[in-house]
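[1] Provided below are the primary sequence and the corresponding predicted coordinates.
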Amino acid sequence: MKFVWTSAFFLLTNLFTQAQVLTSEDVSLSFFSDAPIEDITAESHTGVSALNVESKSIYFKVAIRSFQFRKSLMQEHFNENYMESHKYPHAEFKGQLTSEVDFSAAGTYPVNVEGELTIHNVTKSYRVNGELRVTKQAVEAQATFLVKLVDHQIKIPRLLIKNIAEVVEVSVAAKYESDDLKIVK
C-alpha cells in the first residue's frame, strides 16, 4: 500500500510546477451521519495530500476501504452496498486556494477552496471554508464541509432512510512537514 501512495506522490509532484510542493501522508478524514435512529461516524488516517505553495493548488486522496467504523457490519454495508468500494476504490479532491496566504509568515489563515470532489465515480464542484496554520516546521490544513449523498449517486434504500442521513459532514486535516521546510522566515 505504501508503494502505491509513494508512486502517487511522485506523479503528483511532477504534475505541479517546480515550485515548492509540500506532501503529506499525515492526513485524517472523517464523516458523520446524523440520522434519527443512529449516528454513524467513520475515520481514516491513511489519506495523502499535496499542496503547491506557489500556485496554491491542493490535492487529497483516500482509499474508501480505509474508513473504520465502530461496528464491523456498518463498515461492510458502507463498502459493499453504498460506496461500492470494489468498483470505486478512492475519493479524490482537486482544488485551488482562492484566499491569500502568506507562506513566509507564521500565522493562522482562514481560506476558501474551490475544487472538484470525486466520490463513487461522480465529480461535483465544491466551495469549502477551511484554515491553514503556517509555522517554521509545518503547514497544517483543516476543513469541514457537507456532502449530499444524492449528488454522488449514493443510494439509500427507503427502508434505511432513518438510519442514514442524506447529508453527511466530512472533516479533513493534513499536516505537511519537512526537515528542509524553509517557508517561514
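    Everything's here; your move.

[2] C-alpha only now, for contacts and for neighbours.
    Noted.

[3] What ranges does the protein have for its helices?
    Per DSSP state H, the chain carries helices over the ranges 2-15, 72-77.

[4] Not counting its own residues, what contacts the first one?
    When you say that, I think you mean helix 2-15. Val21, Thr23, Val48, Ala50 (C-alpha atoms under 8 Å, 6 or more residues apart in numbering).

[5] Could I get those residues in a markdown table, plus columns for distance to Pro110 and neighbour count?
    Below are the contacts of helix 2-15 laid out as a markdown table (distance: C-alpha to C-alpha, whole Å; neighbours: other C-alpha atoms under 10 Å):
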| residue | distance to Pro110 | neighbour count |
| --- | --- | --- |
| Val21 | 20 | 20 |
| Thr23 | 20 | 24 |
| Val48 | 22 | 23 |
| Ala50 | 19 | 22 |
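
[6] can you name the two of these that are farthest apart?
    Val21 and Val48 (13.2 Å; C-alpha to C-alpha).

[7] Now stretch 83-91: buried residues?
    For stretch 83-91, a neighbour-count test (16 or more other C-alpha atoms under 10 Å) marks Met83, Glu84, Ser85, Tyr88, Pro89, His90, Ala91 as buried.

[8] any chance of those residues in JSON lines, plus distance to Ala138?
    Shown next, in JSON lines, are the buried residues of stretch 83-91 (distance: C-alpha to C-alpha, whole Å):
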{"residue": "Met83", "distance to Ala138": "33"}
{"residue": "Glu84", "distance to Ala138": "36"}
{"residue": "Ser85", "distance to Ala138": "33"}
{"residue": "Tyr88", "distance to Ala138": "32"}
{"residue": "Pro89", "distance to Ala138": "30"}
{"residue": "His90", "distance to Ala138": "26"}
{"residue": "Ala91", "distance to Ala138": "25"}
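
[9] okay, pairing it with this:
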Amino acid sequence: MQKLIVTLIALLLCTGIKAQIWVSKTVNASFFSSTPLEDIDAQSKTGASAINVKTNEIIFKINNSSFQFKKKLMQEHFNENYMESDKYPTSDFKGKIVEQVDLTKPGTYTVTVKGNLQIHGVSKEYQTKASLIVANDEIKASSAFNVKLADHGIKIPTIVFKQIAETIQVKMTATYQPKK
C-alpha cells in the first residue's frame, strides 16, 4: 500500500510545478451488476488516490484482487476468469477536474472529472460527475459511473451471460488529507 501511495504522488509531482498534493489511503470502490438471475456486488477498501489541488489532476489505483464478494466462488471467478488479476493486478484512473475549482477553500463542489480508466489492460476515456466536500482540512470525494465490460476486453462466457450484466455500476469514495 505504501508503495502505491508513493507511486501516485510521484506521478503527480512530475508536472514540474511545486504541487500541493492531497492523498487518500481510504479509497472505497464498489461495483454492482444486476440481472434477472443474480446480483453481483463487490467492495474494495484498499485503493489509493491523490489530487494535485493546484492543477486539479487526480489519480486512483486499486488492486483488483482486493475486491471482496459475498460469495467466495464469485471472487475466485472474478480474479481468475474475468479480471485475470495475475496478469492485470491493478486498475487505475488518471484524469483532471475539468472546472477551475479552488480546493483550498471550504465548500461543496459538483465537478466533472475527465480522464482515462485502465481496467484489464485496456484504457478508455471517461467523463463523469463527482461531488467534492472541502471542510476541516480534508476533501471528501464521491462519484458513480457505468462501465461496459466489453470496452475493457472483459469477455462473458455464453454459459453465464444471463448472470452477469454487460454494464456495471462503479462507485468510488475517498477522503483526502494534505501530504505532509
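    That came in fine, so what should we check first? Being a predicted model, the structure only gives us computed values, none of them experimental.

[10] Superposed, how do the two chains score by TM?
    Here the TM-score for the pair of chains, by TM-score structural alignment, normalised by the length of the second structure, is 0.94; 179 aligned residues with a C-alpha RMSD of 1.5 Å.

[11] Figure out which of the helices of the first structure is closest to Asp179 of the first structure.
    Counting by C-alpha to C-alpha, Asp179 of the first structure lies closest to helix 2-15 out of those; the figure is 17.5 Å.

[12] Show me what counts as buried in the closest one.
    Trp5, Phe9, Leu12, Thr13.

[13] repeat for stretch 15-22 of the first structure
    Buried positions in stretch 15-22 of the first structure, judged by neighbour count with 16+ other C-alpha under 10 Å: Phe16, Gln20, Val21, Leu22.

[14] Mind putting the residues you listed into CSV with distance to Asn129 of the first structure?
    As requested, the buried residues of stretch 15-22 of the first structure are exported to CSV (distance: C-alpha to C-alpha, whole Å):
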residue, distance to Asn129 of the first structure
Phe16, 23
Gln20, 23
Val21, 21
Leu22, 20
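
[15] related to what we said a few turns ago, tell me which of the contacts of helix 2-15 of the first structure is nearest to Ile154 of the first structure?
    Val48 (23.4 Å).

[16] Could you find the closest non-adjacent residue to the closest one?
    Of all residues not flanking Val48 of the first structure in the chain, Glu25 sits nearest, at 4.7 Å (C-alpha to C-alpha, 6 or more residues apart in numbering).

[17] got a list of what the one you found touches?
    Under the criterion of C-alpha under 8 Å, 6+ apart, the neighbours of Glu25 of the first structure are Thr46, Gly47, Val48, Ser49, Ala174.

[18] can you check Val122 of the second structure too?
    By C-alpha under 8 Å, 6+ apart, the contact set of Val122 of the second structure is Asp151, His152, Gly153.

[19] Give me the buried entries from the residues you listed.
    Neighbour counting with 16+ other C-alpha under 10 Å marks His152 as buried within the contacts of Val122 of the second structure.

[20] Restricted to strands, list the contacts of Val122 of the second structure.
    Among the contacts of Val122 of the second structure, DSSP state E puts none in strands.

[21] just the contacts of Val122 of the second structure now: which is nearest Ile119 of the second structure?
    His152 (6.0 Å).

[22] How about the contacts made by the closest one?
    His152 of the second structure neighbours (C-alpha under 8 Å, 6+ apart): Gln118, Ile119, His120, Gly121, Val122, Ser123, Lys124.

[23] next one: Asp34 of the first structure
    Ile40, Ile164, Ala165, Val168.

[24] same question, Leu97 of the first structure
    Lys56, Ser57, Ile58, Val111, Asn112, Val113, Glu114.

[25] try it again with 10 Å
    By C-alpha atoms under 10 Å, 6 or more residues apart in numbering, the contact set of Leu97 of the first structure is 51-53, 55-58, 111-115, 127-130.

[26] Pull the number of nearby residues for the closest residue to Ala19 of the first structure other than its chain neighbours.
    Closest residue to Ala19 of the first structure apart from its sequence neighbours, by C-alpha to C-alpha, 6+ apart: Glu54 at 5.8 Å. Number of residues near Glu54 of the first structure (other C-alpha atoms under 10 Å) recorded here: 13.

[27] Could you verify my assumption that Glu54 of the first structure touches Gln96?
    No - using C-alpha atoms under 10 Å, Glu54 of the first structure is not in contact with Gln96, being 11.1 Å away.

[28] surely Phe145 of the second structure meets Leu117?
    No - using C-alpha under 10 Å as the test, Phe145 of the second structure is too far from Leu117 to be in contact (11.4 Å).

[29] so what's in contact with the two at the same time?
    Jointly contacting Phe145 of the second structure and Leu117 under the rule C-alpha under 10 Å, 6+ apart are Tyr126, Gln127.
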